[in-house]
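> my questions concern the predicted model and sequence given below.
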Amino acid sequence: MALRFIKAFMAMAFIASLSTAQAQSSRKLVIANEGGFPPYNMTTADGTVQGFDVDIGNAICQLIHAQCTFVTNEWSGIIPALLSKKFDVILGAMGITEERKKRVIFSDPYGITYSEFGVVAGKEFAITPQTMATKVIGVQQGTTNAAYLEKTYPGAQIRRYPSIDALISDLKAGRIDIVLGLEEKFTKEGDAPKLVTIGEGVQVSEGIGIAFRPEDTALRDEFNAALKTLRADGTWATLQKKWAPTIK
């Protein structure tokens, strides 16, 4: 018990020191995510990006002695923007897939996530190839969830959306029947009608990783070393509990 308390205290102290340490660093990195994928990344009313990804990124930057700035980019174009050097790193709950590995290199996974099917409460049904063929399925475009649906339900009517908010809005309005996404988004949508998950969770990638340009292997290795430290010293667990309890 005492050891767990000490580790938790050290992790909280480490997180509290991030802004001061980064302010003293002269090395600069620009990190991108969508800014609209809670609880991993989201944009507040004043334009600040926050979430699990941001806190993990800040912790890494403190360890590698870099001053990091977070920017947002539309998700379907985020890899082209990285390759064109609009920013240095993508840290935005990006699923690691073989297709993406053809364009970027990834860090070790910093989490394993499971996607869930969500519907409006009272409209639950059993998920089978037959029932899915009769439904309009919503998903965010350019995601591993979209790729999973295309492969698993090739004959289904799949409607792709530019953002999670647009996806959820159409589900609640009855314009689509079911969506595939992260459970946290469904459970935190408090406005009526209520959303619920159905069926089994699915793992649609090898895990979520941090993406870099193919030539940036040294930077990738620095991030990997920092991720190991965050796991070992309790920081990752503290942030996981704060933002995304379902992530592994």
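Yep, that arrived.
> contacts and neighbour counts: CA atoms only from here.
OK.
> report the central residue of this protein.
In the chain, the residue lying closest to the centroid (C-alpha atoms, centre = their mean) is Ala93, at 2.4 Å.
> in this protein, which spans are strands?
28-33, 36-37, 41-43, 49-50, 67-72, 89-95, 105-106, 115-120, 136-140, 157-161, 178-182, 195-202, 208-212 (DSSP state E).
> remind me what the third one packs against, helices and strands.
Spelled out, it's strand 41-43. With contacts taken as 3 or more C-alpha pairs under 8 Å, 6 or more residues apart in numbering; DSSP states H and E, strand 41-43 sits against strand 49-50, helix 52-63.
> residue contacts, Trp75?
By C-alpha atoms under 8 Å, 6 or more residues apart in numbering, Trp75 lies in contact with Asn33, Glu34, Gly142, Pro162.
> any chance of CSV for these, columns distance to Gly199 and neighbour count?
Below are the contacts of Trp75 laid out as CSV (distance: C-alpha to C-alpha, whole Å; neighbours: other C-alpha atoms under 10 Å):
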residue, distance to Gly199, neighbour count
Asn33, 29, 25
Glu34, 27, 25
Gly142, 23, 15
Pro162, 25, 14
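> dump the strands of the chain into CSV; add distance to Asp233 as well.
Shown next, in CSV, are these (distance: least, C-alpha to C-alpha, whole Å):
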stretch, distance to Asp233
strand 28-33, 23
strand 36-37, 27
strand 41-43, 23
strand 49-50, 22
strand 67-72, 21
strand 89-95, 21
strand 105-106, 22
strand 115-120, 28
strand 136-140, 35
strand 157-161, 39
strand 178-182, 27
strand 195-202, 30
strand 208-212, 20
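> buried residues in stretch 148-164, which are they?
Going by neighbour count (16 or more other C-alpha atoms under 10 Å), the buried part of stretch 148-164 is Tyr148, Leu149, Tyr153, Ala156, Gln157, Ile158, Arg159, Arg160, Tyr161, Ser163, Ile164.
> residues in contact with that stretch?
Stretch 148-164 is contacted by residues 36-37, 74-76, 129, 132-141, 146, 167, 176, 204 when judged by C-alpha under 8 Å, 6+ apart.
> repeat that for stretch 180-190.
Residues contacting stretch 180-190 (C-alpha under 8 Å, 6+ apart): 38-39, 113-118, 137-139, 145, 195-197, 244.
> top of the residues you listed by neighbour count?
Highest neighbour count within the contacts of stretch 180-190, by other C-alpha atoms under 10 Å: Gly138, with 29 neighbours.
> for that one, list the residues it contacts.
When contacts are counted by C-alpha under 8 Å, 6+ apart, Gly138 touches Ile158, Arg159, Arg160, Tyr161, Leu167, Leu171, Ile176, Asp177, Ile178, Val179, Leu180.
> want to compare, so here's the second one:
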Amino acid sequence: MRLATLLAAILLLSIGPAARAADPAVLKELAPTGKLRVGVAYGPVPTPVFVVKQADGTVRGVTYDLGVALARSLGVPVEVVAKPNTGDLTEACANGSIDIGFMPADEERRKRVDFSPPYFTIESTYLVTAASGIRTMTEVDRPDVTVVGITGTATVRAAGRSLKAAKIVTVPSVDEAMAMMKAGTVQAFALTHDSLPPLQKTLSGSRILEGAYLTVGVAIGVQKNKPAALAYVSNFVERAKRDGLLRRAFDAAGLQDLPIAPPAR
């Protein structure tokens, strides 16, 4: 934890002073209120998608660091808007109550939000309870199995498409889903693989299933019909890959073992 905190401090220092104001057309679309409203989803542990809330109410994580860096590149202040799930981010991005949001860019979301190239690729699988006896993906799809997922997420949508016999229920947050797993009211939790190892440690005998039923890129979303905003965040993501900003953000969050997405073609 101390190493992650130190890396985060170094990252924020490396972002440097605020840049000159961006092109007026970009600012009009990307920061229409004069500040960049950055939408992030929070969870119990930091991931390439989730930030964590700290005791003082602030957040830390990859998406927070990237949002701060993007605001500085624009030369505007940042306002962080934290939501319990990426479904809420989709809605906020689509209706314009936030300027950008970090979320998996599945086909359903692409109908409502435009996306930069991905900065990470997620794979979705299941955490299953010891009592369930489930050991493979196939065994999840039984009439006696109830799967919990997070409301409005790409992961739970994909689970719904792939499961025919199992029952699916949704809740707003990871904490609520884990409470159901611990209570034994559900047998499986549909979530991204990178998020599951820390959660597995809190549930004795649970296992993470091998394989993935969804593979999708995580990207920066902007409201539809904002071409200047989309071009700017797309260039920002690619630049963050090249200059090491993205790698430093992952490392500062304790995600040294996770690969960032390759440059877009």
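Sure thing, it's come through. Everything numeric in this text was worked out from a predicted model, so none of it was measured.
> so what number do they get for TM-score?
Here the TM-score for the pair of chains, by TM-score structural alignment, normalised by the length of structure 1, is 0.82; 234 aligned residues with a C-alpha RMSD of 2.8 Å.
> deepest of the helices and strands packed on strand 41-43 of structure 1, which one?
Of all those, helix 52-63 has the most neighbours on average by mean count of other C-alpha atoms under 10 Å, namely a mean of 23.
> what packs against that helix?
Applying 3+ C-alpha pairs under 8 Å, 6+ apart, we find helix 52-63 of structure 1 packed against helix 2-16, helix 18-23, strand 41-43, strand 67-72, strand 89-95, helix 217-232, helix 235-243.
> pick the most deeply packed of the ones you listed.
Among the helices and strands packed on helix 52-63 of structure 1, strand 89-95 has the highest mean neighbour count (mean count of other C-alpha under 10 Å), at a mean of 25.
> rewinding a little: as a markdown table, the helices and strands packed on strand 41-43 of structure 1 with distance to Ser84 of structure 1 would be great.
As requested, those are exported to a markdown table (distance: least, C-alpha to C-alpha, whole Å):
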| stretch | distance to Ser84 of structure 1 |
| --- | --- |
| strand 49-50 | 22 |
| helix 52-63 | 21 |
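> which of those sits closest to Phe223 of structure 1?
helix 52-63 (6.6 Å; C-alpha to C-alpha).
> which residues of structure 2 does the closest one align to?
Mapping helix 52-63 of structure 1 onto structure 2 (TM-score structural alignment) gives residues 62-73.
> relative to structure 1, what is the average displacement of that stretch?
Compared with structure 1 after fitting, stretch 62-73 of structure 2 has a mean deviation of 1.8 Å; criterion: mean C-alpha distance after the TM-score superposition for structure 1.
> gap between that stretch and the chain center?
Stretch 62-73 of structure 2 sits 14 Å away from the centroid of its parent chain (C-alpha atoms, centre = their mean, to the nearest Å).
> pull the number of nearby residues for the equivalent of Glu99 of structure 1 over in structure 2.
When structure 2 is aligned by TM-score structural alignment, Glu99 of structure 1 is paired with Glu108. Using other C-alpha under 10 Å, Glu108 of structure 2 has 11 other residues around it.
> contacts only, for the closest residue to Glu108 of structure 2 other than its chain neighbours.
Nearest non-adjacent residue to Glu108 of structure 2, counting by C-alpha to C-alpha, 6 or more residues apart in numbering: Ala154, 7.8 Å away. Counting by C-alpha under 8 Å, 6+ apart, Ala154 of structure 2 makes contact with Pro104, Ala105, Asp106, Glu108, Arg109.
> quick one, what contacts the nearest residue to the last one once chain neighbours are set aside?
Of all residues beyond its chain neighbours, the one nearest Arg109 of structure 2 is Thr90 (7.0 Å), with distances taken as C-alpha to C-alpha, 6+ apart. For Thr90 of structure 2, the set of contacting residues under the criterion of C-alpha under 8 Å, 6+ apart consists of Gly101, Met103, Arg109, Arg112, Val113.
> please repeat the previous calculation with a cut-off of 10 Å.
With contact taken as C-alpha atoms under 10 Å, 6 or more residues apart in numbering, Thr90 of structure 2 is in contact with 39, 96, 98, 100-105, 109-110, 112-113, 152-153, 221-223.
> show me what Ala92 of structure 2 lines up with in structure 1.
Aligned counterpart of Ala92 of structure 2 in structure 1: Ala81 (TM-score structural alignment).
> so how many other residues sit close to that match?
Look at Ala81 of structure 1: counted by other C-alpha under 10 Å, it has 17 neighbours.
> that one contacts Val71, doesn't it?
No. Here Ala81 of structure 1 lies out of contact with Val71, judged by C-alpha atoms under 10 Å, at a distance of 11.7 Å.
> tell me who's in contact with Glu107 of structure 2.
By C-alpha under 10 Å, 6+ apart, the contact list for Glu107 of structure 2 reads Val113, Ala154, Val216.
> now, these that are in helices?
Residues of those located in helices (DSSP state H): Ala154.
> mind giving me CSV with the contacts of Glu107 of structure 2 and columns for distance to Ile260 of structure 2?
Formatted as CSV, the contacts of Glu107 of structure 2 follow (distance: C-alpha to C-alpha, whole Å):
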residue, distance to Ile260 of structure 2
Val113, 22
Ala154, 19
Val216, 13
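> in structure 1, which residue sits furthest out from the middle?
Most peripheral residue of structure 1 (C-alpha atoms, centre = their mean): Ala2, 32.7 Å.
> now that residue: how far from Val54 of structure 1?
Using C-alpha to C-alpha, to the nearest Å, Ala2 of structure 1 is found at 29 Å from Val54 of structure 1.
> over to Val30 of structure 1?
The gap separating Val30 of structure 1 from Val54 of structure 1 is 12 Å, by C-alpha to C-alpha.
> shared neighbours of those two, which are they?
In contact with both Val30 of structure 1 and Val54: Cys68, Thr69, Phe70, using C-alpha under 10 Å, 6+ apart.
> about what we covered before: now distance to Ala55 of structure 2 too, for the contacts of Ala154 of structure 2, in JSON lines please.
Listed next are those as JSON lines, based on distance: C-alpha to C-alpha, whole Å:
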{"residue": "Pro104", "distance to Ala55 of structure 2": "27"}
{"residue": "Ala105", "distance to Ala55 of structure 2": "31"}
{"residue": "Asp106", "distance to Ala55 of structure 2": "33"}
{"residue": "Glu108", "distance to Ala55 of structure 2": "35"}
{"residue": "Arg109", "distance to Ala55 of structure 2": "32"}
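> which two among the residues you listed are spaced furthest apart?
Maximum distance among those (C-alpha to C-alpha): 10.2 Å, for Pro104 and Glu108.
> shared neighbours of these two, which are they?
Thr153, Ala154.
> just to revisit the earlier point, give me the common contacts of Ala81 and Val71 of structure 1.
Contact criterion C-alpha under 10 Å, 6+ apart; residues shared by Ala81 of structure 1 and Val71: Ala32, Phe87, Ile90.
> thanks again, I'm all set now.
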